[in-house]
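Undergrad: Please find the sequence and the predicted model below.
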Amino acid sequence: MKTIYLILISLIILISCSEKKKQEGFVLSGTITGAKDSTLVELLKDNKVIDSTFVFNEKFQFSGKVNQPTDMVVAIKNTRNWRPIWIENNEISFSTDIDNFKKALIKGSQTQKEQDIVTQQTDSLITLYVSISEIMRFDTTISKNIFDSLSLELKKIDSLDTFINKEFAKNNPHSFVSLEIIYYNKKKWDKKLINNLFDSLDENIRASERGNSISHYLELGVNPVTGDHYIDFEQPDTNGKMTKISEIKADYIFIDFWASWCGPCIEEIPFIKEAYHKYKDKGFEVVGVSLDVSELQWKNAIKKYKLDWINISDLKDFESDAVY
């Protein structure tokens, strides 16, 4: 009988240790079919590389610990192969092939499952939205009636996408995905709605880093709408001198929020340059407000793309008060 007790106690200890070990952190094991040995894979958070490793026999692995479910990105360095992923302290698998990287199958993350629910409903909408936008932007042969019809379709798509995201956030107060939805739409949606959705979230989610950012946003003034006077702000320029928007002498000021890592922002630069050089002698000024966090990357981008207008940044990414 004593032997049985000892065996039971040993089993309990082993199970307890196993569970404790499992909860200590995450292990992300990946397979990339077709990837060559020494392919560099990066794990990024908010555009910052937090870890990197090499592929060997089409496999890679990351390990670490997060305080809460955290949205990150798995990417192959210097390529367009990247895939968002929710990391939790669990064993997570990542399976894909080199030609369909963004379609990677992810298992072992409950938050990722929740994200997939939203993604499956919105992916086709986003694809359609981009396709219509490109037609409107580049096809110069379409008539005004067709252009107006396409504009109406974009509004319908945007409304449906908004509805899907709102419903998920409203019906899933225990999910960090809901927090991300609220965070990324806080400047797009009505502030009262943001406040109501945020208040419905679990306390531990509201107390997270993203939650604190939303709280700060809600403490600020009401959302400006088209026609309102701008909210003044100041930030340092490339020489460290504080530049205040209200002190810039110009009849028209175009404020361009951008970042060195933002592909769509970079694509818009030629159009901004064209307008700037055409109207700068007629009271038109451009102020580039960078959301970079790296001073070096910010300044290098200014030099690379020859941005010869006013450039300012507090290097705080989306946490900059100017964004709010």
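TA: Alright, I've got the coordinates.
Undergrad: Only C-alpha atoms from now on, for both contacts and neighbour counts.
TA: Noted.
Undergrad: quick one: buried residues of the helix or strand encompassing Cys265?
TA: In this structure, Cys265 sits in helix 263-279 according to DSSP states H and E. Neighbour counts over helix 263-279 (16 or more other C-alpha atoms under 10 Å) mark 273, 276 as buried.
Undergrad: tell me what that helix is packed against?
TA: Here helix 263-279 is seen to pack against strand 284-290 when contacts are counted using 3 or more C-alpha pairs under 8 Å, 6 or more residues apart in numbering; DSSP states H and E.
Undergrad: what packs against the strand it packs on?
TA: In terms of contacts (3+ C-alpha pairs under 8 Å, 6+ apart), strand 284-290 is packed against strand 252-258, helix 263-279, strand 310-312.
Undergrad: ok, structure two:
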Amino acid sequence: MNKIFFFIATLLLCSACTSRPEGFVIRGSFPGLQDGMMVSLRSMEGGAILAMDTIQDGKFELHGVTASPQYCNLIISSNTSSSDMSKMVNIYMFLDNSELTVNAAHLDSLQFVHPLISETAIPKARVEGGPLQREFYEYRDTLTPLLLTASEVNNALAMLNMQNDQYTTEEYNNRFDELYPKKLTTEAAIDAAKMEFIRQHPQSPVSLFIAEGLLNTTFIRTAEEIKELTRIAEQIEDTVRRPRVLKMAEIAKTLYKGASYKDIELTDPTGKTVKLSQYILPDHYTLVDFWASWCGPCRWAIPDVKQIYKRYPQDRLSVISISFDQKKTDWETAMKEEAMPWTQLWTGNRDQVTAAQRAYNISGIPRLMLIAPDGKIVFSGNDANALRVAVEECLGK
């Protein structure tokens, strides 16, 4: 009798296992879909096309497997031979291996939303199926109004920058000083909302996705926040994203808010190997500008750095420029052209480049930093005007 019971239980268990979806299925059938239209699913975290289908009988069905839940873009195109966005609509979703259904009032209610504004666009379609989709929309619904507010401020700052030739320096700085605190306030609200979502959903793959973005910033997270994000990430079941996030957390542990600068080897104009610490003077604030001759935004920031340099005495503020140029001649030519009257250093070989990039997690330039007399980094960013505000807060206007 026990053998029969065990045999039946085994069959039921195997049946349950085979009934579980091994991948994802995405179905859609709503007004406006026409036979022959193409539907494709593209990862927003790598660009790969994960599945494709042609609409038949007014519906589509996509099949595939994702190794890890990921942010995706579902595109419906009425013309396969054209890249004209007017002939496309898209829907952003968070994909996992579930049976999902796309619902919309009508195809005409949808539009093509560029990835750059996807976070602030109000979704006109909903993807349903499983708790992950509900969590994703909960996150979107919480963040969207905050992101819209931030977008308004960022747009105003962008417009100010485009029209800077219409202002005197004083007028421009005054207008920037009005907008920049609003930018910081909106960013802090977004940051707090993301952290709160993660705390409320400590097991969610969406939280792991958010944590990855938070940990990719430098000198913004507190050491306690990094520990908290690490602790939460460790318990989320995701064999692909979790190791990546934990590796980022290890790096972030040395790049937390209020961390001290890291010493690196560099090359001076005579070709001598030196250390950054040789130029960090006691009782001084130190402005460090990572740049390169070929980097347009880097060159545009130099006049602003010059204004800061001229404004404060050298016994209070030191300035150091560190070039990422590959060729020494390019660096030397740019130094002459820009006529920068402060310390010039260079990452003169591949080891120095790699060490500098790793020390400060530099993925783009310019990178502007302000180091306090105690060695702590009090500002890190790419905006010379934001740097100016930080310097004024530390040294006075």
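TA: On my side now, so go ahead. These figures come from a predicted structure and were not determined experimentally.
Undergrad: Overlay them and tell me the TM-score.
TA: Put the two chains on top of each other and the TM-score (TM-score structural alignment, normalised by the length of the first structure) is 0.62; 250 aligned residues with a C-alpha RMSD of 4.3 Å.
Undergrad: related to what we said a few turns ago, indicate which one of the helices and strands packed on strand 284-290 of the first structure is closest to Met72 of the first structure.
TA: Closest approach to Met72 of the first structure among these (C-alpha to C-alpha): helix 263-279, 18.2 Å.
Undergrad: Strand 284-290 and that closest one, what's the angle between them?
TA: Relative orientation of helix 263-279 of the first structure versus strand 284-290 (axes from the mean of the first three to the mean of the last three C-alpha atoms, to 10 degrees): 160 degrees.
Undergrad: From the chain's centroid, how far away is helix 263-279 of the first structure?
TA: In this view, helix 263-279 of the first structure has its centroid 23 Å away from the chain centroid, taken as C-alpha atoms, centre = their mean, to the nearest Å.
Undergrad: before we move on, what about stretch 344-353 of the second structure?
TA: In terms of C-alpha atoms, centre = their mean, the centre of stretch 344-353 of the second structure is set 26 Å apart from its chain centre.
Undergrad: Likewise for stretch 117-134 of the first structure?
TA: From the chain centre to the centre of stretch 117-134 of the first structure is a distance of 16 Å (C-alpha atoms, centre = their mean).
Undergrad: Over which residues of the second structure does it lie when aligned?
TA: Aligned using TM-score structural alignment, stretch 117-134 of the first structure spans residues 138-155 in the second structure.
Undergrad: List the buried residues for the matching stretch?
TA: Using 16+ other C-alpha under 10 Å as the test for burial, stretch 138-155 of the second structure gives 139-140, 143-151, 153-154.
Undergrad: just to revisit the earlier point, tell me which of the helices and strands packed on strand 284-290 of the first structure lies nearest to Ala301 of the first structure.
TA: Shortest distance between Ala301 of the first structure and those, using C-alpha to C-alpha, is found for helix 263-279: 9.4 Å.
Undergrad: Make sure Thr111 of the first structure is actually in contact with Ser175.
TA: Yes - under the criterion of C-alpha atoms under 8 Å, Thr111 of the first structure lies in contact with Ser175, with a separation of 7.0 Å.
Undergrad: Excluding chain neighbours, what is closest to the residue nearest the centre of the first structure?
TA: Within the first structure, one residue has its C-alpha closest to the average C-alpha position: by C-alpha atoms, centre = their mean, that is Asp46, at 6.8 Å. Closest residue to Asp46 of the first structure in three dimensions, ignoring its sequence neighbours and counting by C-alpha to C-alpha, 6 or more residues apart in numbering: Met72, at 7.3 Å.
Undergrad: Could you double-check that that neighbour sits in contact with Trp86?
TA: Yes - in terms of C-alpha under 8 Å, Met72 of the first structure counts as a neighbour of Trp86; the distance is 6.1 Å.
Undergrad: More neighbours: the two, which one.
TA: The neighbour count for Met72 of the first structure versus Trp86, taken as other C-alpha atoms under 10 Å, is higher for Trp86 (22 against 19).
Undergrad: dump the residue contacts of the aligned residue in the second structure for the more buried one.
TA: Counting by TM-score structural alignment, Trp86 of the first structure lines up with Phe94 in the second structure. Listed by C-alpha atoms under 8 Å, 6 or more residues apart in numbering, the contact partners of Phe94 of the second structure are 69-72, 132-133, 136, 206.
Undergrad: just Leu44 of the first structure next, same as before
TA: Leu44 of the first structure makes contact with 50-51, 72-75, according to C-alpha under 8 Å, 6+ apart.
Undergrad: Make CSV from those and add distance to Trp298 of the first structure and secondary structure to it.
TA: Formatted as CSV, the contacts of Leu44 of the first structure follow (distance: C-alpha to C-alpha, whole Å; DSSP: H, G, I helix; E, B strand; the rest coil):
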residue, distance to Trp298 of the first structure, secondary structure
Ile50, 20, strand
Asp51, 22, strand
Met72, 22, strand
Val73, 21, strand
Val74, 23, strand
Ala75, 22, strand
